[in-house]
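K.L.:
What follows is a protein structure lacking sequence information:
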């Protein structure tokens, strides 16, 4: 008999706010997290892109100095988000062997790795810090969360580019169904606003180059879109079986009804233009426990604001929903947050959960001239969602042809 899996806690630190609620409030207000970078290395390396969606509040303001010093920025974001989600869940007591972590990153500890390389070249091997490897390894954020909360069921890490944290949530759904834990902290984090990733993404023509207007640079579906805006942060949700949640009198935000992962086997960076594998992931997530595509009433789209990616996702959505697609309000929240890479699906899952909990689809900013190839009902202002049972999906797609989709239901 399938178990009901519910969301009982949320936490985030993002370009829009220091926590999940502030991020949501700023999203509804139509704010942008993109801003000009003030770091000296922007001019030092003459970077072609001089802006990004940096975290609204620096990690050093949210962590103790000693713990921050021993964590890469990506792990710092993870710990901040997980702590908030844990406190929000209200869990006071749990068997450590029934608590698990499903975390993710797209790139890992790039700041630690490249800083250590600079130290080695400039000062020699004896000056490389002994904590370098534990800080740069991709599983470091999961380890930080696991040790802080005493989670002993497992601590797993997904690295699937920009699909990573949505895949971690899909994995958590499966792990709870399989009885591996009663409660799981799931999500993802990323801290890649560094000169090398910025230069590399710009070199492959993936980033917007609107240096004079960063707040309006991310414009999903707009005919003038020219790439994504690099973002950073972390997001966590607490998932548990409904039985466990009800037994402790938990507040429930929404139900996670399914998650699915597929791959394109098409190209290392470009999405399959037909979107067939992405469509399969959506269908599988929706139909995991018998729901129908016609039950979906809201979509948080991947929508990175790249010329090719937005069209490919539209084709996938059209394949899944057909004529029903015209009746589904679509939100493209990267327009506000930028693209958090491995952390993107985590913050977008939170936005999807809150959209259901508050019956409000969040707006897509910066869309002024709709691409004539894309026929979607894009939400431009906060819009009320219907009463009763409402199903919503959140899509994430990543380099390597990774597709991950999760489906939530209102409660």
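P.N.:
Yep, it's here. Quick caveat, the model's predicted, so the values are computed rather than measured.

K.L.:
Please make it C-alpha for all contacts and neighbour counts, starting now.
P.N.:
Fine.

K.L.:
Counting neighbours, what do you get for the residue lying closest to residue 284 once chain neighbours are set aside?
P.N.:
Spatially, and ignoring its direct neighbours in sequence, residue 284 is nearest to residue 260 (5.8 Å; CA to CA, 6 or more residues apart in numbering). Neighbour count for residue 260, taken as other CA atoms under 10 Å: 26.

K.L.:
was I right about residue 260 contacting residue 289?
P.N.:
No: using CA atoms under 8 Å, residue 260 is not in contact with residue 289; the gap is 12.0 Å.

K.L.:
Quick check: residue 10 touching residue 85?
P.N.:
Yes: using CA under 8 Å, residue 10 makes contact with residue 85 at a distance of 4.2 Å.

K.L.:
Looking at these two, which has the bigger crowd around it?
P.N.:
For residue 10 versus residue 85, the count of surrounding residues by other CA under 10 Å is larger for residue 10: 33 against 24.

K.L.:
and for residue 10 and residue 85, which residues touch both?
P.N.:
In terms of CA atoms under 8 Å, 6 or more residues apart in numbering, residue 10 and residue 85 are both contacted by the residues 236, 237, 238.

K.L.:
Make CSV out of those residues and add secondary structure.
P.N.:
As requested, the shared contacts of residue 10 and residue 85 are exported to CSV (DSSP: H, G, I helix; E, B strand; the rest coil):
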residue, secondary structure
236, strand
237, strand
238, strand
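
K.L.:
On the three-state scheme, the residue nearest to residue 16 when sequence neighbours are not counted is what?
P.N.:
Spatial nearest neighbour of residue 16, chain neighbours left out: residue 23 (4.7 Å); criterion: CA to CA, 6+ apart. Following three-state DSSP, residue 23 is assigned to helix.

K.L.:
Over to residue 135?
P.N.:
With three-state DSSP as the criterion, residue 135 reads helix.

K.L.:
residues in contact with it?
P.N.:
Contacts of residue 135 (CA under 8 Å, 6+ apart): 70, 71, 72, 75, 109, 112.

K.L.:
For stretch 144-164, measure first residue to last.
P.N.:
Using CA to CA, to the nearest Å, the end-to-end distance of stretch 144-164 comes to 18 Å.

K.L.:
Nearest residue to residue 154 in space, please, no chain neighbours.
P.N.:
Going by CA to CA, 6+ apart, residue 154 has residue 100 as its nearest residue, at 4.9 Å.

K.L.:
Could you identify the helix or strand that succeeds whichever helix or strand that neighbour is part of?
P.N.:
For residue 100, the host element (DSSP states H and E) is strand 99-104. Next in sequence after strand 99-104, counting helices and strands by DSSP H and E, comes helix 110-123.

K.L.:
List of residues touching that following helix?
P.N.:
Contacts of helix 110-123 (CA under 8 Å, 6+ apart): 72, 73, 125, 127, 128, 129, 132, 135, 136, 191, 192, 194.

K.L.:
Could you export the residues you listed as JSON lines, including distance to residue 349 and secondary structure?
P.N.:
Listed next are the contacts of helix 110-123 as JSON lines, based on distance: CA to CA, whole Å; DSSP: H, G, I helix; E, B strand; the rest coil:
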{"residue": "72", "distance to residue 349": "24", "secondary structure": "coil"}
{"residue": "73", "distance to residue 349": "22", "secondary structure": "helix"}
{"residue": "125", "distance to residue 349": "42", "secondary structure": "helix"}
{"residue": "127", "distance to residue 349": "41", "secondary structure": "helix"}
{"residue": "128", "distance to residue 349": "38", "secondary structure": "coil"}
{"residue": "129", "distance to residue 349": "36", "secondary structure": "coil"}
{"residue": "132", "distance to residue 349": "31", "secondary structure": "helix"}
{"residue": "135", "distance to residue 349": "26", "secondary structure": "helix"}
{"residue": "136", "distance to residue 349": "26", "secondary structure": "helix"}
{"residue": "191", "distance to residue 349": "19", "secondary structure": "coil"}
{"residue": "192", "distance to residue 349": "21", "secondary structure": "coil"}
{"residue": "194", "distance to residue 349": "25", "secondary structure": "coil"}
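
K.L.:
before we go on, here's another structure to hold up against the first:
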């Protein structure tokens, strides 16, 4: 088995349009959630979200590309360009033939879907643009990344709702670890903040009208976000041989299914994923210093996740730091695990733990150190990133400082 390291990272989200700005916002405990700016927002009950503002597609892509790229694909390409530039890699020859891309998304081209439903059903048009299907398909972002960067190896998309990115990164990790690919570009992207996307989530009655307050006793729901996080996963020996700057090492993962309920989380399913990631990484629970929680801000998720962590870690749970950055950038659904992996890298590389902001009241059912409201300087060597999705699909990644 090969060791797998991260040699490049890129992002665009409500906190920043690159990693540096996102780290700065996380350290400041800045909130990227605010009033939504979109068509027919007055018809929505939920009017807030972690929206990416100041993004001009015309400044980054030509007209032909914009005709082909949904907003989620645009986000993925922006983040991937940053990550691959940081890695210093160029893909040609045998490395291009073996390297690939695995991305996570839940909704795919939701903006395109929303616009064309309006065109056909509201405006009464009988024709749509010939590129609607290749623009809205879930694999569009992965396919365009493979084309832009000459990635000819294993390339596909994972769609497992809110765990999509973690599942995708787990698969990329496995492809590099087993030697099938020397490099994989991986992460996730989502842009569901359109009228139909928000209206659909309203129907679940799990959304907050004012703020995302994970673990706080007065939490009242999740808040949607949008954006992308993309990383370069690379064979450790390959990275060392070329003198790459290593951001962190991916050391383990686990995936489980609750097999119980389509929306309600399971403590047992979450706990099996967490303990499975520790076993795969061959680390003791006492070695873990920080967990980036799924932490949606809903009543059921937060207490279930805390119970699962307490079960797995026992007395050491009192020494763990666990925070949810969704309080700052919102819930990116299929892209959320990718952006949250940045908080794990920041913890390992810079010794700064991102806070859970908007925390107001302790909840006895969430009685862990949730790093409330202010970032914290702390030395940690091993971290976990949790993702627990609707459908009962769980994926946990373990990272180690190099």
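P.N.:
Happy to help now that I have it. As the structure is a prediction and not an experimental result, all values here were calculated from the model.

K.L.:
Give me the TM-score for this pair.
P.N.:
TM-score of the superposed chains, computed with TM-score structural alignment, normalised by the length of structure 2, equals 0.96; 397 aligned residues with a CA RMSD of 1.3 Å.

K.L.:
Touching, the residue nearest to residue 16 of structure 1 and residue 29? I think so.
P.N.:
No: assessed by CA under 8 Å, residue 23 of structure 1 is found out of contact with residue 29, at 9.9 Å.

K.L.:
Please report how far the closest residue in space to residue 28 of structure 1 that isn't next to it in sequence lies from residue 328 of structure 1.
P.N.:
Nearest non-adjacent residue to residue 28 of structure 1, counting by CA to CA, 6+ apart: residue 362, 5.5 Å away. Remark: distance between residue 362 of structure 1 and residue 328 of structure 1 (CA to CA) = 13 Å.

K.L.:
neighbour-wise, which of these two wins?
P.N.:
Between residue 362 of structure 1 and residue 328, counted using other CA under 10 Å, the more crowded position is residue 362 (28 against 21).

K.L.:
what residue of structure 2 takes the place of that one?
P.N.:
In structure 2, the residue paired with residue 362 of structure 1 according to TM-score structural alignment is residue 354.

K.L.:
what residues are up against residue 102 of structure 1?
P.N.:
Going by CA under 8 Å, 6+ apart, the list of residues near residue 102 of structure 1 reads 142, 155-158, 168-169, 171-172, 184-187.

K.L.:
can you do 10 Å?
P.N.:
Contacts for residue 102 of structure 1 (CA atoms under 10 Å, 6 or more residues apart in numbering) come out as 142, 145-146, 154-158, 165, 167-173, 175, 184-188, 236.

K.L.:
and those residues, which of them are in helices?
P.N.:
Among the contacts of residue 102 of structure 1, the members falling in helices (DSSP state H) are 142, 145, 146, 165, 167, 168, 169, 170, 171, 172, 173, 175.

K.L.:
Please indicate which of those residues has the highest neighbour count?
P.N.:
residue 165 leads those on contacts (other CA under 10 Å) with 37 neighbours.

K.L.:
which residues does it contact?
P.N.:
By CA under 10 Å, 6+ apart, the neighbours of residue 165 of structure 1 are 102-106, 157-159, 171, 186-189, 234-236, 341-349, 396, 404.

K.L.:
give me that answer again for 6 Å
P.N.:
Residues near residue 165 of structure 1 by CA atoms under 6 Å, 6 or more residues apart in numbering: 104, 187, 188, 342, 343, 345, 346.

K.L.:
Hmm, residue 157 and the first one touching each other?
P.N.:
Yes: the pair formed by residue 104 of structure 1 and residue 157 meets the contact definition of CA atoms under 6 Å, at 5.0 Å.

K.L.:
ok, these two, which is more surrounded?
P.N.:
Using other CA under 10 Å as the criterion, residue 104 of structure 1 and residue 157 rank with residue 104 on top: 37 against 24.

K.L.:
can you tell me how far the more buried one sits from residue 269 of structure 1?
P.N.:
Taken as CA to CA, the span from residue 104 of structure 1 to residue 269 of structure 1 is 19 Å.

K.L.:
Check residue 70 of structure 1 too.
P.N.:
Residue 70 of structure 1 is 33 Å from residue 269 of structure 1, by CA to CA.

K.L.:
what's the answer for residue 383 of structure 1, then?
P.N.:
Relative to residue 269 of structure 1, and taking CA to CA, residue 383 of structure 1 is found at 34 Å.

K.L.:
for residue 306 of structure 1, same thing?
P.N.:
12 Å.

K.L.:
out of those two, which sits in the more crowded spot?
P.N.:
Neighbours per residue (other CA under 10 Å) separate residue 306 of structure 1 from residue 269, with residue 306 holding more: 23 against 13.

K.L.:
Structure 2: which residue goes with that one?
P.N.:
That one, residue 306 of structure 1, aligns with residue 298 by TM-score structural alignment.

K.L.:
doesn't residue 221 make contact with that match?
P.N.:
Yes: look at residue 298 of structure 2 against residue 221 with CA under 6 Å: they come within range, at 4.3 Å.

K.L.:
just the helices in the stretch 301-402 of structure 2 please.
P.N.:
Counting by DSSP state H, counting those that start in this stretch, the stretch 301-402 of structure 2 has helices at residues 326-329, 336-350.

K.L.:
Can you give me the buried ones in the first one?
P.N.:
For helix 326-329 of structure 2, burial by neighbour count (16 or more other CA atoms under 10 Å) applies to 326, 327, 328, 329.

K.L.:
From those residues, pick the one nearest residue 93 of structure 2.
P.N.:
Comparing the buried residues of helix 326-329 of structure 2 against residue 93 of structure 2 with CA to CA places residue 329 closest, at 38.9 Å.

K.L.:
residues in contact with residue 166 of structure 1?
P.N.:
345, 404.

K.L.:
try it again with 7 Å
P.N.:
345, 346, 396, 404, 405, 406 (CA atoms under 7 Å, 6 or more residues apart in numbering).

K.L.:
Pipe the helices of the stretch 301-402 of structure 2 into a markdown table and attach distance to residue 33 of structure 2 per row.
P.N.:
Shown next, in a markdown table, are these (distance: least, CA to CA, whole Å):
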| stretch | distance to residue 33 of structure 2 |
| --- | --- |
| helix 326-329 | 6 |
| helix 336-350 | 14 |
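
K.L.:
between those helices, which gets nearest to residue 361 of structure 2?
P.N.:
Closest among the helices of the stretch 301-402 of structure 2, using CA to CA: helix 326-329, at 14.5 Å.

K.L.:
That closest one corresponds to what range in structure 1?
P.N.:
Going by TM-score structural alignment: helix 326-329 of structure 2 matches residues 334-337.
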